[in-house]
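Enquirer: turn this into a model:
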Amino acid sequence: MDLELKKELPSYDEQQDFYTKLRAKITNYVDSKSNKMGKFTPYLLFAPDFFHLLIKSMLDDRIDSKSKTLIGSGILYFITPIDILPEGLVGPGGFIDDIIVAAFIVNMLLNKFSPEIVEEHWAGEDKLLNTLKKVSETGDTVLGKLPARSLLGRFIKTSKKA
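Expert: Predicted coordinates:
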């Protein structure tokens, strides 16, 4: 199966602009919640970094098409307005589920490819492996609070068994 984009990807400057705007939006949200910061609020800043990593990985010729299908699924989960915690309803806090899905995909990539290939696309301030560890440690807590029949819960539980 040959995957082909019907529309040209945004320019590098447009991609950087989106990344900068998303990071600023989430930073403002986190700053506004500083007095009543929830347990997961610090993790929200990982959202633009994971999104950036997925986009850049999708464009990397060293990554095979089967892996790119998984990466594309993660990108779609980020941009689709319908998910477990929709950003349109809960604001930037809705990125928690997107972060968990992205972390799962990045873990799969790290198991298949050299860490240097994946880390090359990481724009976060903390090391990628440290970030994944933090997300993994809190991911089970988040999943425990979601309804048992949720799509995300099933997705993560199924993938852990594999």
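
Enquirer: hey, let's count contacts and neighbours off CA atoms from now on
Expert: OK.

Enquirer: relative to the centre of this protein, find the outermost residue for me.
Expert: residue 35 (25.8 Å; C-alpha atoms, centre = their mean).

Enquirer: separation between that residue and residue 26?
Expert: 16 Å (C-alpha to C-alpha, to the nearest Å).

Enquirer: longest helix of this structure?
Expert: The residue-count maximum for a helix in the chain (DSSP state H) belongs to helix 12-32.

Enquirer: okay, angle between the helix or strand following that helix and helix 12-32 too, please.
Expert: Using DSSP states H and E, the helix or strand that follows helix 12-32 in sequence is helix 46-58. Relative orientation of helix 46-58 and helix 12-32, computed by axes from the mean of the first three to the mean of the last three C-alpha atoms, to 10 degrees: 160 degrees.

Enquirer: now do the same contact list for residue 74.
Expert: By C-alpha atoms under 8 Å, 6 or more residues apart in numbering, residue 74 lies in contact with 54, 98, 101-102, 105.

Enquirer: which of those residues count as buried?
Expert: Among the contacts of residue 74, those classed as buried by 16 or more other C-alpha atoms under 10 Å are 54, 98, 101-102, 105.

Enquirer: let's compare: structure for the following, please.
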Amino acid sequence: MDDEASERNVSERRRDFYESIRQELEQWMRGAGDDHEYERYILLAPDLFYLLDRLSREDDLPPEHEADVDAALSYFMSSMDIVPEGIVGPPGYVDDIAVSAHVVRRLLESVDADVVRRNWSGDEDLEEVVENILEFARYSMGTDTWEQVKRDFDSDA
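Expert: Have a look, this model is predicted:
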């Protein structure tokens, strides 16, 4: 398979994954997700995934940060993470959202923040969203677990 075909395959899988998140959350919101205590954060999952996907194709993202973005995308798409969606449903996106916010914060602090912001499609201020998610991660996962997830992710990325 040539590089172009491989890249197209990755893009298609990511688009399919993005669509599956959106559909899953729409269904969840019609049932158990309505008024769920984590609803506000879980609903950010597709936007964060889309941001990471766009950043992975961003020409102005310095190459030394590409591995972090790709690792966060892989973590998002993995069925085996600390809170697996396949077992707990959409609340399982809590760790994926937190890891994504962790990577985005590092990017905002270490590259031209406008490069990151211009790829954000959400309605809210990106920096505020990221900080709220990171605070939520400490609350929802517990400080010790969240710190361990960050250490594990940082050592793998």
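
Enquirer: quick revisit: what sits up against the longest helix of the first structure?
Expert: Contacts of helix 12-32 of the first structure (C-alpha under 8 Å, 6+ apart): 37, 41-42, 44-45, 48, 52, 92.

Enquirer: in it, what's buried?
Expert: For helix 12-32 of the first structure, burial by neighbour count (16+ other C-alpha under 10 Å) applies to 19, 22-23, 26-27, 29-30.

Enquirer: ok, the residue nearest the centre of the first structure - contacts?
Expert: For the first structure, the residue sitting closest to the mean C-alpha position, by C-alpha atoms, centre = their mean, is residue 102 at 3.3 Å. Going by C-alpha under 8 Å, 6+ apart, residue 102 of the first structure touches 50-51, 54, 74.

Enquirer: quick one on the thing from earlier: tabulate the contacts of residue 74 of the first structure (TSV), appending distance to residue 123 of the first structure and secondary structure.
Expert: Formatted as TSV, the contacts of residue 74 of the first structure follow (distance: C-alpha to C-alpha, whole Å; DSSP: H, G, I helix; E, B strand; the rest coil):
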residue	distance to residue 123 of the first structure	secondary structure
54	11	helix
98	17	helix
101	18	helix
102	14	helix
105	16	helix
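
Enquirer: including distance to residue 66 of the first structure, could these go into a markdown table?
Expert: As requested, the contacts of residue 74 of the first structure are exported to a markdown table (distance: C-alpha to C-alpha, whole Å):
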| residue | distance to residue 66 of the first structure |
| --- | --- |
| 54 | 14 |
| 98 | 21 |
| 101 | 17 |
| 102 | 16 |
| 105 | 12 |
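
Enquirer: distance of the counterpart of residue 88 of the second structure in the first structure from residue 144 of the first structure?
Expert: By TM-score structural alignment, residue 88 of the second structure lines up with residue 90 in the first structure. Distance, residue 90 of the first structure to residue 144 of the first structure, by C-alpha to C-alpha: 19 Å.

Enquirer: neighbours of the match of residue 88 of the second structure, just the number please.
Expert: 10 (other C-alpha atoms under 10 Å).

Enquirer: mean offset of the helix or strand where it lies relative to the second structure (after superposition)
Expert: Assessed by DSSP H and E, residue 90 of the first structure sits inside helix 87-90. Mean deviation of helix 87-90 of the first structure relative to the second structure after superposition (mean C-alpha distance after the TM-score superposition for the first structure): 1.0 Å.

Enquirer: that helix packs against which elements?
Expert: Here helix 87-90 of the first structure touches no other helix or strand, going by 3 or more C-alpha pairs under 8 Å, 6 or more residues apart in numbering; DSSP states H and E.

Enquirer: what's the offset of it from the middle of its chain?
Expert: Put simply, helix 87-90 of the first structure sits 16 Å off its chain's centre (C-alpha atoms, centre = their mean, to the nearest Å).
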